[in-house]
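In: build me a structure from this.
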Amino acid sequence: MKPFTYSRANEERAAVKEIAASKGAKFIAGGTNLLDLMKMNVMQPAHLVDITHLGMKAIEENQAGGLRLGALVTNADTAYHPLVEQRYPLLSHAILAGASAQLRNKATDGGNLLQRTRCDYFYDTQTACNKREPGTGCSAIKGYNRNLAILGTSEYCIATYPSDMAVALAALEAKVNVTGPDGDRVIPMGDFHRLPGDTPHIDTNLQENELITSIDLPAKGFADHYAYVKVRDRASYAFALVSVAAGLELDGDTIKEARVALGGVAQKPWRLPEAEAMLQGQQASKENFGKVAAAYLQGAKGYGDNDFKIELAKRAIVRALLLATEMEGKS
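Out: Modelled structure (predicted):
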């Protein structure tokens, strides 16, 4: 780990000002990802600004009739909060499917959104990686890529984004509130993360000097019909090969609205509103769910070791939608 300086901020404006004035500085809260990256010399910030004393630790009603999650609320406190469990069980289940109890007790909601990829080549500083060092190449494309992306890839990067929480937030159409030198702004969850394109080192549309302050959940939480399916190599503490967050609004067995977001398949949570719209007014059936699954994976590309994820993702979508309708095992 390279030497770095450290300071503690006690006010949002001061934290933003300090980051803007310190080249190569980073905010730190739970540090569950950043510290690992620093120890392995993948990231080498010259200065850390501790934001754990800024407040931002409340979960409360927002003006839209939903909930506002403070950026410094821990993943554990979010998952087990009575209002989250009651109104947004999809989010609660997704969080509890991720990491370990110890990490969930430390990791923050804002930090969760800023996780870097878990691609092996990104962590190995002896290999070429455009995400870690732009212009060096992507070792994963012709290397070991079993866990990597099949959607939204480019010739520069096939990394995946690891968060479970963000997949549920994408399905719920949450909004991320941020502040920076130019003031406050709101980023829809679908626009927060970026696909690699020719700039794979830029993971999000958050500006370098901006700070996440909170996450807004909408009033609709799909509390009656939802499912989070995570397919992984082992039952705990493993990142998703494929994950699916599904929410349905039903009138009998007719679908009024559907939301589906995928994890483990791209560099951002993957949603296709046009495919979701295929289900509107349709019967909740395995056949119709299969059509939507095929639409979601249209254009998917495997790179050898991860070819199997295309079919796996289709099956996971169908399973999640069946679970959301409580129709598992029925035709």
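
In: use CA for all of it now, contacts and neighbours both
Out: Will do.

In: centroid residue for this structure?
Out: Compute the mean C-alpha point of the chain, and by Cα atoms, centre = their mean the closest residue is Ala166, 2.9 Å away.

In: that residue looks like it's in a helix, true?
Out: Yes - counting by DSSP: H, G, I helix; E, B strand; the rest coil, Ala166 is located in a helix.

In: report the secondary structure element holding Lys17.
Out: Using DSSP states H and E, Lys17 maps to helix 12-21.

In: can you list contacts of that helix?
Out: Contacts to helix 12-21, defined as Cα atoms under 8 Å, 6 or more residues apart in numbering, come from residues 9, 25-27, 49, 51, 54, 179-181, 209-211.

In: same thing but at 10 Å, please
Out: Helix 12-21 has contacts (Cα atoms under 10 Å, 6 or more residues apart in numbering) with 7-9, 25-27, 47-51, 53-56, 179-181, 183, 208-213.

In: follow-up on the earlier one: contact partners for the residue nearest to the centre of the chain?
Out: Ala166 makes contact with 91, 94-95, 109, 112-114, 172, 174, 189-190, 193, 245, 261-263, 268-269, according to Cα under 10 Å, 6+ apart.

In: next up, for comparison:
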Amino acid sequence: MKPVAYVCPSSVTEATAAHGGRSEARYLGGGTNLVDLMRQGIDRPDVVVDITRLPLDLIEEQADGSLRVGATVRNSDLAAHPAVRGRRPVLSQALLSGASDQLRNMATTAGNLLQRTRCDYFQDLSKPCNKRVPGSGCGALDGVNRDHAIFGHSPHCVATHPSDLAVALAALDASVELACSTGIRSVPVAEFLRLPQERPEQDTVLRPGELVTGVLVPPLPEGTVSRYRKARDRAGHTFALASVATVLHLERGVVDHIAVAFGGLAHRPWRARRTEAALLGTTPTAESVAQAVEAELADAVPLRHNGYKVDLARGLAREMLGSLTARPRPS
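Out: Model prediction:
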């Protein structure tokens, strides 16, 4: 058994110093993913830095209407917060679709974003996986890839990111706050998680030793509507085959703000920029919505077993946008 040192710092400065940017050091929040990976032998850290006692567990409404969510805020607390349920239901819906009550009571905001792929080839130590062992190959590329990516994949990795929360945050244009020994920086959620390219073992743009301290969700115009919809194999707490988060504001029937993000289709939340551009500034109709969704899906590159995801994403996005843009008929 490999010995593991355990450190429980009292400040962010102590935490980043204890981590030290070492490749085999890990931060521990709720542990719902990291502990499983350690049990499986997939992750073998030599030091674990417990951040659960740091003052990072607050949900704070800012004067400008934005929302700051601490890194160790539990998923259940975030889903139930009035500022989320009332003004950002897409966030609550995503969290409530993502896990059991027991897991939501343990899992944290940062841990949810940082969770690793559930690809079967990554989880199975007997199979090749470039994300787990760089240079070993991608078993899913020519293997069973029904659950895998149709956007942004590479010959080195076709895995998808499992977080529902990340998809909603990407649609809300949220940013991740990162701290290290030299200061603090902020990265948009949609850019925080990486596409695989030639380095699939690097899930995020985190620099060595950086600690996620919170997430900042910007304010929304009054009257903004949002929603999250997820398709899965069964009505349990399973990961998305495809999902979509939409944030929309209409001014006199014209789209003046729109964000659409897909989940379950790529290595990170996939912002449907072409769909957004096609609908922005228009009075949406069923036909224009269909064309806008098609503009994004035209770039999909399905694998041998997952072509169905294109149709699934198409149906989810059309239904979602149709319901949010529908105008009441005159009586």
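
In: once they're superposed, tell me the TM-score.
Out: After superposition, the two chains reach a TM-score (TM-score structural alignment, normalised by the length of structure 1) of 0.95; 328 aligned residues with a Cα RMSD of 1.7 Å.

In: next structured bit after the helix holding Lys17 of structure 1?
Out: strand 25-28.

In: what packs against that following strand?
Out: On a contact count with 3 or more Cα pairs under 10 Å, 6 or more residues apart in numbering; DSSP states H and E, strand 25-28 of structure 1 meets strand 5-8, helix 12-21, helix 34-39, strand 47-50.

In: and the strand or helix carrying Ala320 of structure 1, how far from the chain's centre?
Out: For Ala320 of structure 1, the host element (DSSP H and E) is helix 308-324. Distance, stretch centre to chain centre, for helix 308-324 of structure 1: 18 Å (Cα atoms, centre = their mean, to the nearest Å).

In: got it, and stretch 162-182 of structure 2?
Out: Using Cα atoms, centre = their mean, the offset of stretch 162-182 of structure 2 from its chain centre is 7 Å.

In: next one: stretch 312-331 of structure 1
Out: Distance, stretch centre to chain centre, for stretch 312-331 of structure 1: 22 Å (Cα atoms, centre = their mean).

In: could you do stretch 304-320 of structure 2 as well?
Out: So, by Cα atoms, centre = their mean, the centroid of stretch 304-320 of structure 2 is 19 Å from its chain's centroid.

In: pull out the buried positions in that stretch.
Out: Residues of stretch 304-320 of structure 2 classed as buried: Asn306, Lys309, Val310, Ala313, Arg314, Leu316, Ala317, Arg318, Met320 (neighbour count, 16 or more other Cα atoms under 10 Å).

In: and for stretch 136-148 of structure 2?
Out: For stretch 136-148 of structure 2, a neighbour-count test (16+ other Cα under 10 Å) marks Gly137, Cys138, Gly139, Ala140, Leu141, Asn145, Arg146, Asp147, His148 as buried.

In: now swap in stretch 75-91 of structure 1 and tell me
Out: Buried, per 16+ other Cα under 10 Å, within stretch 75-91 of structure 1: 75-80, 83-85, 87-91.

In: strands along structure 2, start to end?
Out: For structure 2, the strands defined by DSSP state E cover 5-7, 25-28, 47-50, 59-61, 67-70, 175-180, 183-188, 211-217, 225-231, 242-251, 254-263, 270-271.

In: what range does the fourth one cover in structure 1?
Out: Think strand 59-61 of structure 2. Strand 59-61 of structure 2 corresponds to residues 59-61 in structure 1, going by TM-score structural alignment.

In: follow-up on the earlier one: quick one: closest of the helices and strands packed on strand 25-28 of structure 1 to His201 of structure 1.
Out: Between His201 of structure 1 and these, the shortest separation by Cα to Cα is 14.3 Å, and it involves helix 34-39.

In: tell me what that closest one is packed against?
Out: Helix 34-39 of structure 1 packs on strand 25-28, helix 120-123, going by 3+ Cα pairs under 10 Å, 6+ apart.

In: those: which one's closest to Gly302 of structure 1?
Out: Ranking the helices and strands packed on helix 34-39 of structure 1 by distance to Gly302 of structure 1, with Cα to Cα as the measure, places helix 120-123 first at 17.3 Å.

In: and that closest one, what does it pack onto?
Out: Using 3+ Cα pairs under 10 Å, 6+ apart, helix 120-123 of structure 1 is in contact with helix 34-39.

In: how many neighbours does Ile51 of structure 1 have?
Out: 22 (other Cα atoms under 10 Å).

In: likewise the one 3 residues further on?
Out: Here the count is done by other Cα under 10 Å, and Leu54 of structure 1 has 17 residues near it.

In: distance of it from Ala21 of structure 1?
Out: Look at Leu54 of structure 1 and Ala21 of structure 1: by Cα to Cα, to the nearest Å, they are 19 Å apart.

In: quick one: contacts of the match of strand 59-61 of structure 2?
Out: Here stretch 59-61 of structure 1 makes contact (Cα under 10 Å, 6+ apart) with 66-71, 73, 77-78, 81, 83-84, 214-217, 219.

In: among the residues you listed, name the buried ones.
Out: Among the contacts of stretch 59-61 of structure 1, those buried by neighbour count (16+ other Cα under 10 Å) are 66-71, 73, 77-78, 83-84, 214-217, 219.

In: for the buried residues of stretch 304-320 of structure 2, which one is nearest Pro3 of structure 2?
Out: Asn306 (41.2 Å).
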